[in-house]
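Student: I'll drop the sequence and a predicted model, then ask my questions.
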Amino acid sequence: MPVNDDAYANGAHIPDGASFPARWARDATAFRDSLGARAQTCLRYGPSPRQSFDLFQPEGTSKGTLIFVHGGFWRLFSPGDWSHLAAGAVARGWSVALPGYELCPDWRIAGITQSIAQAVQVIAGQTTGPLALAGHSAGGHLVARMCAEGMLPVDAMARVSHVMPISPLSDLEPLLLTTMNDDFQLDAAMARAESPVHQPAPACAVTVWVGGAERPAFLDQAQWLAEAWGCDHHIAQDKHHFDVVDPLTEPDSAMLGRLLGM
């Protein structure tokens, strides 16, 4: 077993961890059904099958758009597994877009990064008002990468009010020593180029958020990014890797208040 496999294994260290994906899918379906016509799915932003996004609208005029990028080590899941995480922001009057992306090993991580940048541009072009970016785990990596100079057009980046990498993978070099790298196909140069810790700190507000009950490797990854960027760093006590995102479903949560500036 490569040296870092267990360090980045989450489900095996979370009570009843294997049950979470089915719960997410169930809650996501129920949320979409509850919105009716205010839920639009599979809106294309690129040519490949998974280059699409789901868009959920509030009642009345939208105050802005939250873009949430899902995780799964760039290898798993789709936006439809996470629809329920839009519930809190929609209740607060925000639109929420969840972009999908092609997965490893079919695509490399650098290509996925460029795909999400394309998605953000398309979503920005179809919406008005501020943009807030949040992502979980690998999605935390992807929204952090959006802050790199030149990744987004100047006009889109100027609309970004807050970026929240949640339990992010910010330094990819430790992943070279995992079995997962058979899918990632990273080498040292690629891992460094795709690591947000090596980017300059962005001008927009950033909060790195992580669960206090997460694996030590994820606590380290969050701390490394917060230190590299000199940004806010919040440790949510008693939250693990699978439930750290749950406050996005709650309109009055501290996480959502920080992210949306409310």
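Tutor: Arrived safely, thanks for sending.
Student: From now on I want contacts and neighbour counts done on CA atoms only, so please keep to that.
Tutor: OK.
Student: In three-state terms, label the residue nearest the centre of the chain for me.
Tutor: For the chain, residue 135 is the residue whose C-alpha lies nearest the centre (CA atoms, centre = their mean; 1.4 Å). The three-state label given to residue 135 by DSSP: H, G, I helix; E, B strand; the rest coil is strand.
Student: list the contacts for the closest residue to it other than its chain neighbours?
Tutor: Nearest non-adjacent residue to residue 135, counting by CA to CA, 6 or more residues apart in numbering: residue 69, 4.4 Å away. Residue 69 makes contact with 79, 98-100, 133-136, 139-140, 142-143, according to CA atoms under 8 Å, 6 or more residues apart in numbering.
Student: By neighbours, which of these wins?
Tutor: residue 142 (33 neighbours; other CA atoms under 10 Å).
Student: Residue 2 touches residue 181, doesn't it?
Tutor: No. Residue 2 is beyond contact range of residue 181, at 9.9 Å (criterion: CA atoms under 8 Å).
Student: quick one, which of these two is more surrounded?
Tutor: residue 181 (16 against 12).
Student: what's near enough to touch that one?
Tutor: Residue 181 neighbours (CA under 8 Å, 6+ apart): residue 175.
Student: Would you mind pulling the contact partners of whichever helix or strand residue 220 is part of?
Tutor: Using DSSP states H and E, residue 220 falls within helix 216-229. With CA under 8 Å, 6+ apart as the test, helix 216-229 has contacts from 7-8, 167-171, 196-198, 200-202, 207-212, 232-233.
Student: try this one side by side with the last:
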Amino acid sequence: MSKTQQELDLEYENGAFIPNAQSYVDAWEAASAALRAAKTGEYDVAYGDNPRAKYDLIRPDGPAKGLFIFVHGGYWLQRHKDDWTCFGEGALTAGWAIAHPGYPLAPEVRISEITKHVAQAITALAEQTDGPIVLAGHSAGGHLVARMAMPGVLSAYVAARLSHVLSISPVSDLRPMLPLTMNDTLRLDAAEAQAESPVLGHSLDVPVTVAVGSQERPVFLDQARWLAEAWGVGHMILPGRHHFDVIDVLRDAKSPILRAALS
């Protein structure tokens, strides 16, 4: 029996299934604003012509061990880099420079264009820093960092500096997005969905970890597993975590998953 439109859309709905979901968003925004207020940084640096093509870069007090870049989610449709600064907190405490790139959203641009913007931001950040680069992303950001780990997306020089890619709760196969109502805004077609799906390609020779919360929606458990299996990389299911608190591990410099990514 075919699924109704509502059933299809609910498979990719997160907030409706998380108690007090808005409280998590409010806490991210408050913690991120507090971190920016407390730290001198290079904020809203333009890397392109689009008004959202800007990044924030915060350096540690001493010499940086490398650069940790967090790419935010929001289904390529919403959110802003300023909402997520706190998820660089663990890496900053561990002595890494941290960066948060913004990017234009659908429907102004298509997902393939967002991929190009993120690559452009990472390239600009690489020019401003030395040492290894760790990429982390959540949800749509998990998709975007996985795309960065694929051949031909980043320049050879920047790709060679990647030391770890941490894809958290990613959308790794975009083909299931085609019949969703949100695709009225994303404007994905079959060709773009295939080209932009990491699960249908292969990764560079760089360590990749795919992580997902055990309490996430079934499709996110599937999407994470599909990518880990397709690429033959580490697959971590974090006990008791849902889509909105699975990324809290990035705020703790001692969390095993972050320590592994930064090692």
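Tutor: Sure thing, it's come through. Here the structure is a predicted model, which is why all the values come from computation and not from measurement.
Student: Separate out the buried members of the contacts of helix 216-229 of structure 1.
Tutor: For the contacts of helix 216-229 of structure 1, a neighbour count by 16 or more other CA atoms under 10 Å gives the buried set as 8, 167-171, 196-197, 201-202, 207-212, 233.
Student: where along structure 2 do the helices fall?
Tutor: 5-11, 21-38, 89-93, 111-127, 140-148, 156-160, 183-186, 190-195, 218-231, 256-262 (DSSP state H).
Student: Format those as CSV; extra columns: distance to residue 60 of structure 2.
Tutor: Putting the helices of structure 2 into CSV (distance: least, CA to CA, whole Å) gives the following:
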stretch, distance to residue 60 of structure 2
helix 5-11, 40
helix 21-38, 12
helix 89-93, 6
helix 111-127, 15
helix 140-148, 23
helix 156-160, 21
helix 183-186, 37
helix 190-195, 37
helix 218-231, 32
helix 256-262, 15
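Student: Show me which of the ones you listed has the highest average neighbour count.
Tutor: Neighbour counts (mean count of other CA atoms under 10 Å) averaged over each of those peak at helix 140-148, with a mean of 28.
Student: about what we covered before: any idea what the residue nearest to the centre of structure 1 aligns with in structure 2?
Tutor: Using TM-score structural alignment, the equivalent of residue 135 of structure 1 in structure 2 is residue 137.
Student: roughly how far apart are its match and residue 148 of structure 2?
Tutor: Applying CA to CA, to the nearest Å, the value for residue 137 of structure 2 to residue 148 of structure 2 is 11 Å.
Student: Residue 57 of structure 2 and residue 39 touch, don't they?
Tutor: No. Applying CA under 8 Å, one finds residue 57 of structure 2 not in contact with residue 39, separated by 10.3 Å.
Student: Which of these two has more residues huddled nearby?
Tutor: residue 57 (22 against 12).
Student: So the equivalent of that one over in structure 1 versus residue 134 of structure 1, what's the distance?
Tutor: In structure 1, the residue paired with residue 57 of structure 2 is residue 55, using TM-score structural alignment. Distance of residue 55 of structure 1 to residue 134 of structure 1, given as CA to CA: 15 Å.
Student: Kindly report the same for residue 191 of structure 1.
Tutor: Residue 191 of structure 1 is 22 Å from residue 134 of structure 1, by CA to CA.
Student: With residue 77 of structure 1 instead?
Tutor: 16 Å.
Student: Neighbours of the closest residue to residue 57 of structure 2 other than its chain neighbours, how many?
Tutor: Distance criterion CA to CA, 6+ apart; nearest residue to residue 57 of structure 2, sequence neighbours excluded, is residue 99 at 4.4 Å. Other residues near residue 99 of structure 2 come to 28 when the count uses other CA under 10 Å.
Student: what's the counterpart of residue 99 of structure 2 in structure 1?
Tutor: So, by TM-score structural alignment, residue 99 of structure 2 is matched to residue 97.
Student: The match of residue 135 of structure 1: what's it in contact with?
Tutor: Per CA under 8 Å, 6+ apart, neighbours of residue 137 of structure 2: 70-73, 143-145, 166-168, 170.
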